[in-house]
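>>> Below are the sequence and a predicted model; questions follow.
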Amino acid sequence: MTGPVLRVTRRTFIGTTAAALAAPAVFGQTKPRVVVIGGGPGGATCARYLAKDSGGALDVTLVEPNARYTTCFFSNLYLGGFRDFDSLVHGYDGLAAAGVTIAATTAEGVDRDTRRVTLGSGDVLEYDRLVISPGIDFRDGSVPGWSLANAEVMPHAWKAGPQTKLLKSMVESMRQGGTFCMVAPPNPYRCPPGPYERVSMIAHLLTQTNPTARILILDPKDKYSKQALFEEGWQTHYPGMIEWLGPDMGGGAVEVRPATMEVVIDGEAEKVDVCNVIPAQIAGRIAEIAGLCDETGWVPVDPLSMASRVDAGVFVVGDASAQGDMPKSAFSANSQAKVAAMKIRGELTGSRVFPAKYTNTCWSLIAPKDGVKVGASYEPTPEKIASVESFISQPGEPAELRRATYEESLGWYQGITADIFG
């Protein structure tokens, strides 16, 4: 269900009249117009910084159908029992207070020739610059036997919200001694350490409620992010519970059968109790509709600014972008959005544009107070955003350091959600 386009400022709330809603309209403004599609870490950050830093010189509209955003980052901690669900949910009042118009509807089409975005409400937004931050969609057929139609039986929970709650309820309802199976995604995908943190959190939950349960990971990759750290942690905290099968052991040739709750590994069917299928991923659909994706399904961008390589008037930030070495993470999206906002503001208002710099850190919780991290700083080159300095937690670190890393992640979540949503 979609709503009207609304203008909300610190002082006023102006509704669209019934007559205006009765027919499609084209919205034009005297100030330069920026339309931002997608209200996640990339889009919301970009919209808020554009409005805030331009001091009202830009007309900024965020197109986002959901009134509240549930963060995929830290949702694994909800699965493990470390956070309640409401702590993951954030609204857009802070963006509205900064002067952003919230268009509570979907973006259905982009005409880059006329610089117009068609909305699900029937309205049309004209833009001088467009920012697309749609996150991910799933690649059809990447896991034989699975489609979005099966997500209520074998949830992906890779877009946080009802799927996250569903997955947790399934784990909590598992029979004693049952099997939780994860089908892990191929590269590239949202949050490289995420599947393995999820396994850690589900293992923690099962040790409390179902200690004889088994976890099976079927993985098409022969290695994964923070592998040594996760494997050390699993051996320490959950010995004998978790089995990882890479491609050499059949993890890359998997079929699922939702109707019978089976996974087929190298032609042999195995019954499981819960199956979390995380499919291969591509850029959110509106990026394809806009004609921005290449053959990989992602959007190539200019490392200096996050502008599309096929249209300098369109910027793509966050998971949907193919930018180089940065992982697809909330931290990356937030960092990229600030670079794009600065560039757009400079082009439209003449403000100063500083050289682009990017940063990222990904924290993962393995067990209570056992946190690890990986991260880097990045700079643009002509070809890509390149890592210039990196760090990662090390096996065998003292408990005090791991505890401090976990506490650092809690502070980061509080800080970045405030930065994104105001």
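Looks like it came in fine. Numbers count the residues shown, from 1 in each chain.
>>> For the rest of this, base every contact and every neighbour count on C-alpha atoms.
Will do.
>>> which parts of stretch 392-405 are buried?
Taking 16 or more other C-alpha atoms under 10 Å as the neighbour-count basis, stretch 392-405 is seen to contain the buried residues 393, 402-403, 405.
>>> any chance of the residues you listed in TSV, with distance to Thr45 and secondary structure too?
Below are the buried residues of stretch 392-405 laid out as TSV (distance: C-alpha to C-alpha, whole Å; DSSP: H, G, I helix; E, B strand; the rest coil):
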residue	distance to Thr45	secondary structure
Ser393	28	coil
Arg402	30	helix
Arg403	29	helix
Thr405	25	helix
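>>> which two from those end up farthest apart in space?
Ser393 and Arg403 (12.2 Å; C-alpha to C-alpha).
>>> thinking again about what came up before, which single one of the buried residues of stretch 392-405 is nearest to Tyr69?
Closest approach between those and Tyr69, by C-alpha to C-alpha: Thr405, at 25.9 Å.
>>> out of everything not next to it in sequence, what's closest to that closest one?
Computed as C-alpha to C-alpha, 6 or more residues apart in numbering, the closest residue to Thr405 that is not its neighbour in sequence is Gly371, at 5.3 Å.
>>> doesn't that neighbour fall inside a strand?
Yes: assessed by DSSP: H, G, I helix; E, B strand; the rest coil, Gly371 belongs to a strand.
>>> quick one: Ala330 and Thr45 touch, right?
No: checked against C-alpha atoms under 8 Å, the pair Ala330 and Thr45 is beyond contact range at 10.4 Å.
>>> let's bring in a second model and compare:
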Amino acid sequence: MENNKNTKRQFLNHLKNFFLFSFFSQFILVKNLKAKSIRPKVVVVGAGFGGATCINFLSKFSKILDLYVIDQYKEIQTCPFSNLVIGNIINTKDITFNVNENLVAKFYNKKIKYISSEKKRIFFSDDLSMKYDLLILSPGIGFKKNQINGYSIEDKKFVPHCWTGSKKISEFKNRLDSLDNSCKLIISSPDYPYRCPPAPYERASMIANYLKKKKIDFKIFILDSKNSFTKKEIFFNEWKKNYGNSIEWISKKDGGKILNVNNGEVETDSGLKFSSDFLHIIPNQKASELFYDSELISDDWCSINPVNFEIVGHKDIYALGDSIDAGDMPKSGFSANSQAKILSMNLVNKILDKDYIDPVFLNTCYSFSSKERAFSITAWYKLNNKKNRIVSLGSKESDINASDMDRFNESEEAFDWYKNITKLMYG
């Protein structure tokens, strides 16, 4: 375990030094420049992990650019740590941030209808519009429809998926509160790729944590559209240790992929049928609808140039986060934060007419099995030789047989990470 920690710590320090050196080199250069009389209008769409990191970085360069931010919400509820709200470990207010409170940019609280890449103009749902010179899109995730017969995201009879930070956690918890003893719950986990690969299994852990505290007997079935998942063996060990046999995972090959839903009963592609008191479907995912409404893409994910994150075929429009094809990088808040730093640095280099930096990336994903038990996977990335794809350099996972103290220490590390990164983004 100590070896893994040292390797992780060394790379984190290396990456931190890389970003600090690149940032301060640019900042010192810009500080010594005279303010431009004509500055490009840089617009950031979305104030989640990716967008907020871009905003924080680019706001330091007001001498060379004018920064604008658009988000349809004045408050952001982060997806990272939202499972802990479901588990009653933290409160909703702990993951809620005011976008405009400490913002050093012009903020527009508006919903976007579509973007015209030809006109370089953003059209809003109130029929007003805005011109841009450089546009950064970080609008989050979208969901595929008609994947399961009898299920609709919009149908209020279903438990909300709570996969977007859309302020439906209280409704989710109210449904949990209504459960009686000896209840059965089903969680349907989506097929790859999707936002935060270990999150469905952490959510099962947090639901179990919540029900265990209420002294309710329960059984959770995770019906999966996949045959494996990240940190699987650690989750299995943690479930056994904390919840006995109360959580059961059923893989796709063993009949886990749901095809039909009817009045709380589900049928899988192998003909298995399950009834439940609580049916929680996490839908299959794709890029945000904004990309399709703006005719920027036609596939499931947005293709980008991984050197500067410019959308393929659309000059001066950049994208990052969950909606892009980021090669080997998973879709996570940490990934979006790492991508945002590279995008912002190279956008500043473009404005200064300097060479792009050669990107390196990091992703760490923490998962909780109970309040004081967490574990993680850390992976490192660079570009391939052709500079057209992000590829993995390897990863380190927490020890399967880690001690109780190690699990506790990782939970403290996870809380520290969340506190520090949200403070950086939202003040």
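That came through fine. This one's a predicted model, so the numbers in the text were calculated from it and none came from an experiment.
>>> Do you know the score for how well these two fit?
Here the TM-score for the pair of chains, by TM-score structural alignment, normalised by the length of the first structure, is 0.88; 388 aligned residues with a C-alpha RMSD of 1.7 Å.
>>> Would you mind finding the longest helix in the second structure?
In terms of residue count, the longest helix belonging to the second structure (DSSP state H) is helix 2-31.
>>> tell me what that helix is packed against?
Other helices and strands packing on helix 2-31 of the second structure, by 3 or more C-alpha pairs under 8 Å, 6 or more residues apart in numbering; DSSP states H and E, are helix 333-351, strand 360-370, strand 390-397.
>>> Show me what the residue nearest to Thr405 of the first structure lines up with in the second structure.
Aligned against the second structure by TM-score structural alignment, Gly371 of the first structure finds its counterpart in Ala374.
>>> Same question for Gly411 of the first structure.
Using TM-score structural alignment as the criterion, the counterpart of Gly411 of the first structure in the second structure is Asp416.
>>> likewise Leu229 of the first structure?
Going residue by residue (TM-score structural alignment), Leu229 of the first structure aligns to Ile234.
>>> is it fair to say that match lies in a strand?
No: assessed with three-state DSSP, Ile234 of the second structure is helix; it does not lie in a strand.
>>> is it true that Ile136 of the second structure touches Lys41?
No: the pair Ile136 of the second structure / Lys41 is not scored as a contact, 11.0 Å apart, by C-alpha under 8 Å.
>>> Residue in the first structure paired with Phe151 of the second structure?
In this structure residue 151 of the second structure is Tyr, not Phe. Taking TM-score structural alignment for the superposition, Tyr151 of the second structure sits opposite Trp146 in the first structure.
>>> need the contact list for Ile416 of the first structure.
By C-alpha atoms under 8 Å, 6 or more residues apart in numbering, the contact list for Ile416 of the first structure reads Phe331.
>>> where does it land in three-state SS?
Once three-state DSSP is applied, Ile416 of the first structure turns out helix.
>>> Buried residues, stretch 358-368 of the second structure. List them.
Neighbour counts over stretch 358-368 of the second structure (16+ other C-alpha under 10 Å) mark 359-368 as buried.
>>> before we move on, what about stretch 369-386 of the first structure?
Within stretch 369-386 of the first structure, the residues that qualify as buried are 369-380, 384-386, counting by 16+ other C-alpha under 10 Å.
>>> tell me, how many neighbours does the residue lying closest to Ile357 of the second structure once chain neighbours are set aside end up with?
For Ile357 of the second structure, the nearest residue in space outside its immediate sequence neighbours is Asn346; the separation is 6.6 Å by C-alpha to C-alpha, 6+ apart. Burial of Asn346 of the second structure is recorded as 22 neighbouring residues (other C-alpha atoms under 10 Å).
>>> And Asn346 of the second structure? What does it align with in the first structure?
Residue correspondence, TM-score structural alignment: Asn346 of the second structure in this structure matches Lys343 in the first structure.
>>> Is the match of Gly371 of the first structure in contact with Ser411, as I believe?
Yes: Ala374 of the second structure lies in contact with Ser411 (C-alpha under 8 Å); the separation is 4.6 Å.
>>> any common contacting residues for those two?
Here Ala374 of the second structure and Ser411 have Phe368 as joint contacts, going by C-alpha under 8 Å, 6+ apart.
>>> For the residue nearest to Ile357 of the second structure, which residues are in contact?
With contacts defined as C-alpha under 8 Å, 6+ apart, the neighbours of Asn346 of the second structure are 307-308, 356-357.
>>> With Gly177 of the first structure instead?
For Gly177 of the first structure, the contact set (C-alpha under 8 Å, 6+ apart) comprises 210-214.
>>> Quick check: which element contains the aligned partner of Gly313 of the second structure in the first structure?
Taking TM-score structural alignment as the criterion, the aligned counterpart of Gly313 of the second structure in the first structure is Val310. Using DSSP states H and E, Val310 of the first structure falls within no helix or strand.
>>> wait, Val310 of the first structure sits on Ala290?
No: Val310 of the first structure lies out of contact with Ala290 (C-alpha under 8 Å); the separation is 10.7 Å.
>>> tell me the helices in the second structure, going along the chain?
Counting by DSSP H, one finds helices in the second structure at the ranges 2-31, 49-58, 82-86, 169-177, 199-213, 232-243, 289-293, 333-351, 404-426.
>>> Pipe those helices into TSV and attach distance to Asn102 of the second structure per row.
Compiled in TSV, the helices of the second structure are given as follows (distance: least, C-alpha to C-alpha, whole Å):
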stretch	distance to Asn102 of the second structure
helix 2-31	20
helix 49-58	10
helix 82-86	22
helix 169-177	25
helix 199-213	30
helix 232-243	38
helix 289-293	26
helix 333-351	18
helix 404-426	7
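>>> among the ones you listed, which is nearest Asn109 of the second structure?
Asn109 of the second structure sits nearest to helix 49-58 of all the helices of the second structure, at 14.3 Å, using C-alpha to C-alpha.
>>> That closest one aligns to what range in the first structure?
Using TM-score structural alignment, helix 49-58 of the second structure pairs with 41-50 in the first structure.
>>> The matching stretch vs the second structure, mean deviation?
Once fitted to the second structure, stretch 41-50 of the first structure is off its aligned match by 1.5 Å on average (mean C-alpha distance after the TM-score superposition for the first structure).
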